[in-house]
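Novice: Sequence below, structure please.
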Amino acid sequence: MFRSLRTRNYRLFAAGQVVSNTGTWMQRVAQDWLVLELAKGSGGSALGITTGLQFLPLLLFGLWGGVVADRYPKRRVLMLTQVSMGVLALVLGLLAISGSAQVWHVYLLAFGLGLATVLDNPTRQSFVVEMVGKEDLPNAIALNSAIFNGARLVGPAVAGVLIAAIGTGPVFLVNAASFGAVLFGLYLMRPAELYAGPVVKRAKGQLREGLRYVRGRRDLVLVLVLVGFVATFGMNFQVTIALVARQVFHTGASSFGLASSMLAVGALTGALLAARRASRPRMRLLLLAPLAFGVFEVLSGLMPFYWAFLLMLVPTGIALMTFTTAANATMQLGVAPEMRGRVMGLYMFVFVGTNPIGAPVVGWMAETFGPRMSIVFGGLIAIVSTLAVAAFAAPRPLRDRVLHPRATLAERSA
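Specialist: Take a look at the predicted model:
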């Protein structure tokens, strides 16, 4: 299950990610709570705008991040992005501690964080194979997800306690310091032991070349379509959980952190289960996992009691992480090395960059129809999109019988 940790460079990377991801999740909870305090009556819309601005750069420039990942040494790019994100967290922390923070400050810094993420996401994703090699890539992707969600389990709970005790400002400062762990790990790596891919020389049309490459791969296109719908409308828990905790069950910051942690328990479990698989995921898994996720998400939104809502978040997280880990591995395993950065740039563009579309819609639905319906809506979209992709992914005779039953009946009669 942990065979990728045999590689020294990956051990250094993983250790830094444990610290940094914990700080990142602490900041996410603190940022949401700070926005709710500053925005007061319009908290739902403000949360949606904040989330949208944070991911808007990925929507505008995300594809170019993959081009940069193919052009330059990935280790150096990651050092630059970690420094940038640390400085942004430091500024937000100082504003919160001094009492001068305003909603527009959070908006602006969230947008800046999104700009750094444009380069960080595809570079970090495609750097994994350079640390462990292609054979251990599925395991390393699953372990990365386990680390991310382990931090998601610890970070929100710690943040909730700290916010209740000393406020949001110190939480941002802790996150700023956590980026030092990643920088230290990257510095200690041995470049000679990396499976460095080819560095693509700068030339015109490289972005279009990457898009044509993906367009010619039907398997990759289907995965991207499914990921796009699920991520845009079904994965806005940063908005929905905060609103449900505050407005439906009338709980405080610590209970909000607990809800995020329960979702992370399921996600961590799903990631560890995925780490046991050594081969490329099959299409059946890529379809069953988002279908189960949609069903569990709908049930979560309908739970009448807070404890029932918390329990339902666990299987929701398991199904979600099973799907996202399988989708990530599918996108990376079958692509040419010189295309991996651009392919992962497109994947992260769809996976994360569509949040500026989904987050405001979900926030508006929460204010108009209630927080519960915003969760139910996301689950229904996941179910419908999975069934649609399954129809197109099926063998042609079966697909024709499903989509054109009258025509196939006439053909059989003839």
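Novice: C-alpha only now, for contacts and for neighbours.
Specialist: OK.
Novice: How about the contacts made by the residue most central in space within the chain?
Specialist: The residue lying closest to the centre of the chain (C-alpha atoms, centre = their mean) is residue 352, at 5.9 Å. Counting by C-alpha atoms under 8 Å, 6 or more residues apart in numbering, residue 352 touches 55, 58, 231, 232.
Novice: want to put them side by side, so please do this one too:
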Amino acid sequence: MNGLRGAELLGGKLPIKKLSNKLIENFPALKYKYFRYFLAGQCVSLMGTWIQRTAQQWVFYSITKSAFLLGILGVFQFTPMLLFSLFAGVFVDRFPKKKLLLITQFLQMLQAFVFAILILSGHIKYWHVLILAGIYGIVQTFDMPTRQSFFIELVGKEDLISAIGMNSTIVNIARILGPAISGIILLKLGPVFCFAINGFSFIAVMIGLMSIKSYQVNIRKQNCNIIKDIIDGLKYIKSQKVILTSVILMLIVGTFAFNNEVIIPVYVKEVLHKSAGVYSTLLTASGIGALIGSVKFASNKKRRSNVIFTSALILSMCLIIQGFIHTYYISILILTAYGFFNIIFMASVNSTIQINSSDEYRGRAVSVYSLVLVGTTPIGNLFAGTVGQYLGANMSFLSCGIITLVLMSIMFFYLKRV
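Specialist: Coordinates of the predicted model:
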């Protein structure tokens, strides 16, 4: 009786029902049951991933005490994306994405457990970390384009932008909570627990995937000539001006503006003279900004044509300003703004490429997106790590920001003339 009366006071609708309708109205991808299953599994898995990523950078720098080698770690982790992304795109277009994702999740789980065992043994060396980072990079080369291309099969093209925005939202919730949790675990329990937790977290996403029973499967007819498929995909991207422009802009920003995981550990130790807690806080600040940006992107129904350029230019200015900062609290504010415009830029480029790609070429188009987003990271990490080693973390922030700003400005005026 009391329950019915409460419902009447709420206009005849239960608060949960009202909340559900409101969420679906703002985030239409949530109306698809199997997308929700996949998203729920990703929530848990991504949390573990960010716990491990934070711990990995800290453990490696604690072992080596070298900003240059920290840059080399990025080279090992992201070079596979540079070398094999185009081949991965062909596989994504040829095989069921659900099966590919189950394989990649299982392999990442094994990598995390091996990491934990090595740390537990007390004999972990820096070259162990480099090899495991390389293995992770190979698996991610196939996982990333598969995951991104899977969204459209779960929700369709109409609600793809919402799905990308929702995925970005959970990624950035993990970016906020993951480093914070990792910092606590590093201080209280030690790094082995960070890697073990990540290993177990992959079970959730595998359960979510196995719960998906039916969805729109896009598989193109297999051609035994993989090189021909790669060339056809590149020709297709070249013929599509919108996709090609988005890829070039992602190449610039992905190379020079996405190196904070290499710079921040050095900045915390050498400039702020702080410990793991501050390191995780700065990463969390960036994650909070990215979370706000992803929610805004997912719920914003109007797309502005200049949002990619605007967000990239502001992103580069954040890095330039951070290059002059030696204060902890101001760094939190700047990195929060950086995180906001970072995700607006990435989600805008991602959705632009997928919406403008045909089903036949989407896997290869997304693999090229992955290539320029992550595959160029070894170049950027090596550059940022080298500058940090010889000129300091502040100069590393500054140089990355200036290069990004100059190259984006050149592209803007070139396209305006064309």
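Novice: Measure how buried residue 204 of the second structure is and give me the count.
Specialist: By the criterion of other C-alpha atoms under 10 Å, residue 204 of the second structure has 18 neighbours.
Novice: What does it correspond to in the first structure?
Specialist: Mapped onto the first structure by TM-score structural alignment, residue 204 of the second structure lines up with residue 181.
Novice: The particular helix or strand that has its match in it vs the second structure, average offset?
Specialist: When secondary structure is defined by DSSP states H and E, residue 181 of the first structure falls within helix 169-188. Once fitted to the second structure, helix 169-188 of the first structure is off its aligned match by 0.4 Å on average (mean C-alpha distance after the TM-score superposition for the first structure).
Novice: Who are the packing partners of that helix?
Specialist: If you count contacts as 3 or more C-alpha pairs under 8 Å, 6 or more residues apart in numbering; DSSP states H and E, helix 169-188 of the first structure packs onto helix 8-39, helix 74-98, helix 137-166.
Novice: and with 7 Å instead?
Specialist: helix 8-39, helix 74-98 (3 or more C-alpha pairs under 7 Å, 6 or more residues apart in numbering; DSSP states H and E).
Novice: Using TSV, lay out these together with distance to residue 258 of the first structure and mean neighbour count.
Specialist: As requested, these are exported to TSV (distance: least, C-alpha to C-alpha, whole Å; neighbours: other C-alpha atoms under 10 Å):
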stretch	distance to residue 258 of the first structure	mean neighbour count
helix 8-39	11	22
helix 74-98	23	19
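Novice: and these as TSV, adding distance to residue 331 of the first structure?
Specialist: Putting those into TSV (distance: least, C-alpha to C-alpha, whole Å) gives the following:
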stretch	distance to residue 331 of the first structure
helix 8-39	20
helix 74-98	19
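Novice: and residue 223 of the second structure, which of the three is it?
Specialist: Of the three states, residue 223 of the second structure takes coil under DSSP: H, G, I helix; E, B strand; the rest coil.
Novice: Tell me the counterpart of it in the first structure.
Specialist: Checking TM-score structural alignment: residue 223 of the second structure goes with residue 202.
Novice: that older thread, wait, which of the helices and strands packed on helix 169-188 of the first structure is closest to residue 378 of the first structure?
Specialist: helix 8-39 (19.9 Å; C-alpha to C-alpha).
Novice: ok, then the element right after the closest one?
Specialist: By DSSP H and E, the next helix or strand past helix 8-39 of the first structure is helix 43-71.
Novice: Give me the buried positions along that following helix.
Specialist: 43-59, 61-71 (16 or more other C-alpha atoms under 10 Å).
Novice: Next: stretch 365-381 of the first structure.
Specialist: Going by 16+ other C-alpha under 10 Å, stretch 365-381 of the first structure has these buried residues: 365-367, 370-381.
Novice: ditto for stretch 155-165 of the second structure
Specialist: 155, 156, 157, 159, 160, 161, 162, 163, 164, 165.
Novice: Please name the nearest non-neighbouring residue to the fourth one.
Specialist: Going back to what we said before, that points to residue 159 of the second structure. residue 29 (5.6 Å; C-alpha to C-alpha, 6 or more residues apart in numbering).
Novice: And that neighbour, what's its match in the first structure?
Specialist: By TM-score structural alignment, residue 29 of the second structure lines up with residue 4.
Novice: swap in residue 146 of the second structure?
Specialist: In the first structure, residue 146 of the second structure lands on residue 123 (TM-score structural alignment).
Novice: Let me see the contact set for that match.
Specialist: 69, 74, 78, 341 (C-alpha atoms under 7 Å, 6 or more residues apart in numbering).
Novice: Tell me which two in those residues are the farthest apart.
Specialist: So, those by C-alpha to C-alpha: farthest apart are 78 and 341, at 13.2 Å.
Novice: mind checking which of the helices and strands packed on helix 169-188 of the first structure is nearest residue 304 of the first structure?
Specialist: helix 8-39 (23.7 Å).
Novice: so the closest one versus helix 43-71, what angle?
Specialist: Orientation of helix 8-39 of the first structure against helix 43-71 (axes from the mean of the first three to the mean of the last three C-alpha atoms, to 10 degrees) gives an angle of 150 degrees.
Novice: helices or strands next to helix 8-39 of the first structure in the packing?
Specialist: Against helix 8-39 of the first structure (3+ C-alpha pairs under 7 Å, 6+ apart) you get helix 43-71, helix 103-132, helix 137-166, helix 169-188.
Novice: okay if I get these as TSV plus distance to residue 245 of the first structure?
Specialist: Shown next, in TSV, are these (distance: least, C-alpha to C-alpha, whole Å):
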stretch	distance to residue 245 of the first structure
helix 43-71	12
helix 103-132	21
helix 137-166	12
helix 169-188	20
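Novice: just so I know, which of those lies nearest residue 409 of the first structure?
Specialist: Nearest to residue 409 of the first structure, of those and by C-alpha to C-alpha, is helix 137-166 at 43.0 Å.
Novice: What is that closest one packed up against?
Specialist: Using 3+ C-alpha pairs under 7 Å, 6+ apart, helix 137-166 of the first structure sits against helix 8-39, helix 253-275, helix 306-333.
Novice: That helix vs the second structure - mean distance after superposition?
Specialist: Mean deviation for helix 137-166 of the first structure: 0.5 Å (mean C-alpha distance after the TM-score superposition for the first structure).
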